[in-house]
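The following block contains a protein sequence and its predicted model.
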Amino acid sequence: MQLATLSLLLFGICAAPQTGQQDALSTLAPLGEKPAATLITEDHDPRLVQVKFVHDSGVRLRQGRFVGTGDDLEAINGTLDGLGVTRKRLFQQSESWLENWRLQGEARSGIALHDLNLFFLVELPEDGLVGSVCDWLNTFDMVELSWPVGRVEDPNVIPVHLQSNFSTLLPSPDFQNLQGYREAAPLGVDGDWGNLFSGGRGIGTVIADVETGWTDDHEDIAHKALGNYVGLPMTYYPWDHGTAVFGELIGEDNGEGVLGLVYEADVLMSTHQGNSNNIPTAIAHAANAVGVGDAVVLEVQCYHGPPSPHPCEYDAGIFATVQTATANGTHVFAAAGNGDNDLDSGAYGGAFDRSVRDSGAVMVGASNGSSLDKAGFSNYGSRCDAHGWGYDVTTAGYGYLYSGGTVQTEYTDSFSGTSSATPIVTGAGLILNAVHREAFGSPMDPFVLRDLLTNTGTPQGAGGNIGPRPDVRLALERLQVPKVIIAGNLVPGGSGTATIYGPSGDTFHMMYSKTLAATPAYMPPYGYLYLSTPLDRHEIDVLPASGQFTYNFNIPNNGGLSGTTIGYVQGAVLFNTLPGTGTFTNYYPIEVQ
C-alpha cells in the first residue's frame, strides 16, 4: 500500500492540548525564613549578596539604584551608596520578557509565581561584609529575603580509574552492550523498548542542558550539539561532564560509541560559567530556547550553609526560576546532589518539603550502579522522585574506557554520581513524553510526567529514599498506548502470533513489511510509520471487547532463517475513547531463533 493511500485511511484531526489553567492563583511559595543571623561558610562568595524584595513592591533598578514606592528604599540606597556597593539585576533577560514569562506560566498553570524582576545582586567592595549586609537588609519589611551566594559544581563522583582497554583503534568500538541502563527493568529503564514507539527516539524534543561545559564536537554528540549554545558565553571547553551527559541522552545511532536514550532529540547548551549566581539566568535562557513539553536538565549541585552539597533549588532565585519554567510546561530534571544528606532534615528549613513548596522539577537520586540500593553518596529524602545508575555508566567523554587519541573520541565506563543518574531519568521521561505527544496529540504536564515516573518505576532497594528507577514499558502500559507483540515458537517450521492491543471497539490497522524504512514516514496526527512501503501485508479490523486482536503466521521450514529477522509488524489504532485521533504502535521485529 502506498503512503498516500494509508494517509487517507488514517486521516483525522488532532485534539487540542489541555492546560492546567485555573480561575484563581495559588499562594506564592515561600522562599525561606529570614534568619536571626546569616551563617557564612567558606562555600559562600566573600563579596556577593542576593536580595529579593516582597511581591508587588515593584522595585526596579535604574541608574544603579533601587527605585519604587517603598518607604525603606531611601534608607537602603543611602547605606549601600555609602558602602560603595554595586547593585545589579540577578537576571540578564529583559524585564519585559521575565514579566511575560511569569504571566504566561500563571495563566497556564494556575500557580502564583514570583516576580523574577525583584531579585538582585549586591556586590560589596571588600571581604567580610556579607553576613552583616544580609542581616541588615533582612531587617526591612520590604525585603522578602537576603542571603549569601553559594558555589556550584558538577554533581559527579570521581571513581577509581583503570587504564583504558582501547587506545588507538579507529573507528571507535560499539559500546552499546555496556549500556545496561538502556535495558529492560529492573536492570535498566527499558529505553530499548521505548525507542520502538512512534516518537520514542526523542524526535521533535529539545533538551537544554544547564551546567559548566561540554566538548560539543565529540564524535558521538556533534551531530546534535555542535555549536548549539544559548545564553552566556561558553568558557569551559573541552569539558567531559556535559559530554558524558549528552552521550547518555543523544549518543549517535551509528554502530560506534554509545547510543543515547533519546538519540533523535535536539540539544542546546546553557552554561552558568562556574558561578552559582548565573544559574537562574542560565535556566531562563534554556527555558526560553525550548518549547512547551521540552526539557531543561540541571546538572548542578550547590553549596550553602546547610549540609552540602544539595539540590540547587535550595537557593531562592533558582527555585523561583525552576518553578516558572515548569509552570510554563517545561519539564525540568535536576540532580539531587552527592552529599549523602537527608533533604527532609530541618536544617533545610522546609526547602525540600513539597507541602511547603514544590518547584515541579523531577528530583533525581542515584543508586549503587545497576543495584537498586541507594548509592552511599546520594542525597535522599521525600523530595527525590526517581533514580538512575550512580556508578559504572558507559557514555562519551573522559577516556577511561577508550581514548582514540583525541578528546573527540574518548569514552568512559565509570561516569558516576547523580550526574550519571539524572540523564537516565531524563531520557526515560522524555521517551514517555514524546510517545504521549505522538499518541494523544499533546505533551504531558510536568507534574503528570513526574507522577507517572514515580508511580510506575521499579522500587528502590536499601537506603534512604531516592525514588524508583523508571520503567518505560510499565509507564506506557499505564498510559494505555496501543502496542503490538510478537510471540510463539519462532523457529524454522514454527509458528507465531502478532497481537495488537488497544481500546475495545476502536478500528485498527495491522501492517507487515520485510524491512524498515531508511527514514520513518511522518504521518500526523498518527506519528511515525517505521515500516518500509509499499507494505507486504495490511489488515483492517475492529478491536473486540478484550482489547486485543491476534493474527497467526507460519515460519518457512528453512534452517537458513535461524538468526535472521524475516520482517516487522506495526499497527495503528483510530481512537474512539482516548484523547487525540489515533496513533501508530511500536514496531516489532520477527526474529527467527
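It's in. These figures come from a predicted structure and were not determined experimentally.

all contacts plus neighbour counts: C-alpha atoms, from now on.
Noted.

So in the chain, which helix runs the longest?
Ranked by residue count under DSSP state H, the longest helix found in the chain is helix 418-440.

Now the element after that helix, going C-ward?
Heading C-terminal from helix 418-440, the first helix or strand you meet, by DSSP states H and E, is helix 446-456.

Reduced to three states, what does Gln273 come out as?
Gln273 carries the three-state label coil when classified by DSSP: H, G, I helix; E, B strand; the rest coil.

coming back round to it: now the angle from the longest helix of the chain to helix 446-456?
With axes from the mean of the first three to the mean of the last three C-alpha atoms, to 10 degrees as the criterion, the two stretches helix 418-440 and helix 446-456 enclose an angle of 110 degrees.

Could you report the neighbour count for Glu99?
The criterion is other C-alpha atoms under 10 Å. On that basis, Glu99 has 15 neighbouring residues.

Helix, strand, or coil at it?
Using three-state DSSP, the structure places Glu99 in helix.

let's bring in a second one:
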Amino acid sequence: MKSELIIKLKESSNIVPTDPENFSSAPVLTPFTKLIIEENISIHPLVPKMDVEFLESSEAPRDTNQTVLSGYYLVDAPEDRLEVLVSKLNDQEVIEAAYLKPLAQLASVPAPPETTASSPDLSLRQGYLDVSPNGIDARFAWTIPGGTGSGVNIIDIEGAWRFNHEDLNQNQGGVISGQESSDLGWRNHGTAVIGEFSGDINSYGVTGICSEANVRAISIFGNNSSSGAIVQAANFLQPGDIILIELHRPGPRYQYENRPDQAGFIPIEWWPDDFDAIQYASSRGIIVVEAGGNGSENLDDSLYDQRPTNFPSNWTNPFNRSNRDSGTIIVGAGAPPPGTHGRDHGPARSRLSFSNYGTVMDAQGWGREVTTTGYGDIQGGTDENKWYTDSFSGTSSASPIVVGALGCVQGVLRAHNLNVLTPIMARSWLRETGTIQQEGPNSSVSQRIGNLPDLKQLIAKALAH
C-alpha cells in the first residue's frame, strides 16, 4: 500500500505506456520511453479491462465505457522513488501532468473508551434508525413497499471487508475487483460501513437501513486506483444505484502530510482523476456519496482556489461548484443526541469538531456512537464474524447513513414503478428536506454540514414527484 503516482498524457502523444521490457525492443526510443527503461517502472491505465465473464453474467450495462480517464495512468515504482519521478515525468514533453496522491485513508476517527454493554439484539442501540429529529426514521421506511432497499445495488469503495460476518449473510455480492488489504483496521472499517445499511434482518446483531439492497465492494489495492475503482463501479451499476466512497486524503493545508490526527484531510475529488471518475459515474445516473473528510477544514477557504503545481492546467477548485460539479453528494459528521451510549458530544446534529464543512457539504449523518458490525468493542471474542461496535465514527460512519436513506427511497420508487432519483435530484432533495443542523458549543451552523435525512419527508416527496 503506497501513494499513487498519476500521469496524464497529452492527447497528441500517441503513446500507449506499458512495461519497460516492451519498450526496450522499440526501433526508436523517445526521451519518455528511455526514462521508463532507465527507471525500470511500469505504467498501467487507471481503468483496467473489465471482467468480461462477470459482466456477461450480470445486469451491468453493455456499453461499458473505457475511454473515461483515457490519458491517465498509474505509475508502478518503489515508494522511495515516487517524489523524484514526479519531477522527471513533468519534464517530459508528452506529459500534461504528473502528480502524487497521498495514500487514501479511512475517514474514521479513534473510538472513545470501550463500554461493557452488550446484547444479542443490538438494534435498539442503533439510534440513527429512530424517528426524527434524532434519527432518519428508517423504521418508517420499512413499512412502505420497497422501503428496505429491494431492487437497489450499492458498491462500497475502500480496502477490505468481512463479508462472511454472521450479520452480513443476506444480499451480499462480495468483493468484485481489487485486492483486499490484510490489515485489520481496513477490514473492520469496511465491515462497519456495510453493517450500517446492510445488516441482516434477524433476531440478533444490527439491522441495516436498507438491508434488502444488494451490496458489493471494490478495493483500491492490488494494482487498482481510487479513480479506476470508481469507474469500474459505475460500469457495474444501473442508473439510480449508489456508489459509496469511504476515503479521504491529506490536503494542501499541511503540504499533503499524512498526519495521525487527520488535520487537513479532504474529500478525494480534489484530485483530477478522482473528480473525472466521479463525474463519469454521475453522468451515467449513478448516485455517488463521498465522505466529506475529518480534516476540520473549511472547504470554502481560498486555499482551495490555488491550483497545485503539478495538476493539469485546466483544473479548478471542485469544492466550488460554480467552477465545476462532479455531481457527488458530500457528507459531514454531526453529533448524535446527548446521552447516546452514556456519552455527550454536543447538541444533536451540531458539527463535530473533526468534520470538514462548507457550502459543498450536502447532508450529515451521525459521526459518533454508531452501532454496527466489526471492531468488537461491545461484542468481541475470538470469532471476528461475531464482532460488533457501538462507537464507529467519523465522516466514515456518517456517509453510510446517507447511503442507507437513499437506498430506501430508490427502493420505494422502484417498487412503485416510478422514476428513480437522479444524482442531482438526490442531492437537491437531501438539501431541501431533513432535520436541520444545530449550533454546537464550538461550531456554528454557518459551518455547514447539512441536514440529517428524514425518510418520512423523503419518501413523501418521492411518491408525490
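Arrived safely. Just so it is clear, the model here is predicted, and its values are computed rather than measured.

on that earlier part again, so which bits of the longest helix of the first structure are buried?
Judged by neighbour count (16 or more other C-alpha atoms under 10 Å), helix 418-440 of the first structure contains these buried residues: 418-440.

hang on, Leu124 of the second structure in a helix?
Yes: residue assignment for Leu124 of the second structure, taken from three-state DSSP, places it within a helix.

and Glu166 of the second structure, what pairs with it in the first structure?
Structural alignment places Glu166 of the second structure opposite Glu219 in the first structure (criterion: TM-score structural alignment).

for the residue nearest the centre of the first structure, what are its contacts?
Using C-alpha atoms, centre = their mean, the residue of the first structure that lies closest to the mean C-alpha position is Thr426, 3.6 Å off. If you count contacts by C-alpha atoms under 8 Å, 6 or more residues apart in numbering, Thr426 of the first structure has them with 249, 297, 333.

Now do Ala521 of the first structure: how many residues are near it, please.
The criterion is other C-alpha under 10 Å. On that basis, Ala521 of the first structure has 15 neighbouring residues.

how far apart are the longest helix of the first structure and its match in the second structure?
Superposed on the second structure, helix 418-440 of the first structure shows a mean distance to its aligned partners of 1.4 Å (mean C-alpha distance after the TM-score superposition for the first structure).

conserved subset of the contacts of Thr426 of the first structure in the second structure?
Among these, the contacts conserved in the second structure (both residues aligned by TM-score structural alignment, their matches' C-alpha atoms under 8 Å) are 249, 297, 333.

Mind telling me what the second one corresponds to in the second structure?
This means Val297 of the first structure. Using TM-score structural alignment to pair residues, one finds that Val297 of the first structure aligns to Leu244 in the second structure.

what residues are up against the closest residue to Val290 of the first structure other than its chain neighbours?
In this structure, Val290 of the first structure finds its nearest non-sequential neighbour in Val206, 6.0 Å apart by C-alpha to C-alpha, 6 or more residues apart in numbering. Counting by C-alpha under 8 Å, 6+ apart, Val206 of the first structure touches 265-268, 290-291, 294-295.

Check Val412 of the second structure too.
With contacts taken as C-alpha under 8 Å, 6+ apart, Val412 of the second structure has the following neighbours: 144-147, 149, 459.

so what's the nearest residue to Pro252 of the second structure once chain neighbours are set aside up against?
In space, Pro252 of the second structure comes closest to Gly264 once its chain neighbours are excluded; the distance is 7.2 Å by C-alpha to C-alpha, 6+ apart. With contacts defined as C-alpha under 8 Å, 6+ apart, Gly264 of the second structure is in contact with 250-254, 256, 294-297.

Which one (most neighbours) among those?
Top of the contacts of Gly264 of the second structure by neighbour number is Asn294, holding 32 neighbours under the definition other C-alpha under 10 Å.

Strands along the stretch 51-200 of the second structure, start to end?
Counting by DSSP state E, counting those that start in this stretch, the stretch 51-200 of the second structure forms strands over residues 72-76, 95-101, 105-106, 153-158, 172-177, given from the N-terminal end onward.

which of these is buried the deepest?
Most buried of these by mean neighbour count (mean count of other C-alpha atoms under 10 Å) is strand 153-158; its value is a mean of 26.

And it against the first structure, how far off on average?
Using mean C-alpha distance after the TM-score superposition for the first structure, the mean distance for strand 153-158 of the second structure is 1.0 Å.

so that strand versus helix 395-415, what angle?
Here strand 153-158 of the second structure runs at 170 degrees with respect to helix 395-415, directions being taken by the same axes, to 10 degrees.

starting at the chain centroid, how far to strand 153-158 of the second structure?
Its chain's average C-alpha position is 8 Å from that of strand 153-158 of the second structure, according to C-alpha atoms, centre = their mean, to the nearest Å.

could you give the angle of it to strand 172-177?
Strand 153-158 of the second structure and strand 172-177 meet at an angle of 50 degrees, taking the same axes, to 10 degrees as the criterion.

Let me know whether Met363 of the first structure touches Leu343 as I believe.
No: under the criterion of C-alpha atoms under 8 Å, Met363 of the first structure is not in contact with Leu343, lying 11.1 Å apart.

Between those two, which contacts overlap?
Counting by C-alpha under 8 Å, 6+ apart, the shared contacts of Met363 of the first structure and Leu343 are Arg383.

what about the two, which has more around it?
Neighbours were tallied for Met363 of the first structure and for Leu343 using other C-alpha under 10 Å; the higher tally belongs to Met363 (28 against 24).

I'd like to know how far that one sits from Arg437 of the first structure.
Separation of Met363 of the first structure from Arg437 of the first structure (C-alpha to C-alpha, to the nearest Å): 23 Å.

on contacts alone, who are the packing partners of the strand or helix carrying Phe66 of the first structure?
Secondary-structure element containing Phe66 of the first structure, defined by DSSP H and E: strand 65-67. Here strand 65-67 of the first structure touches strand 60-62, helix 73-83, going by 3 or more C-alpha pairs under 8 Å, 6 or more residues apart in numbering; DSSP states H and E.
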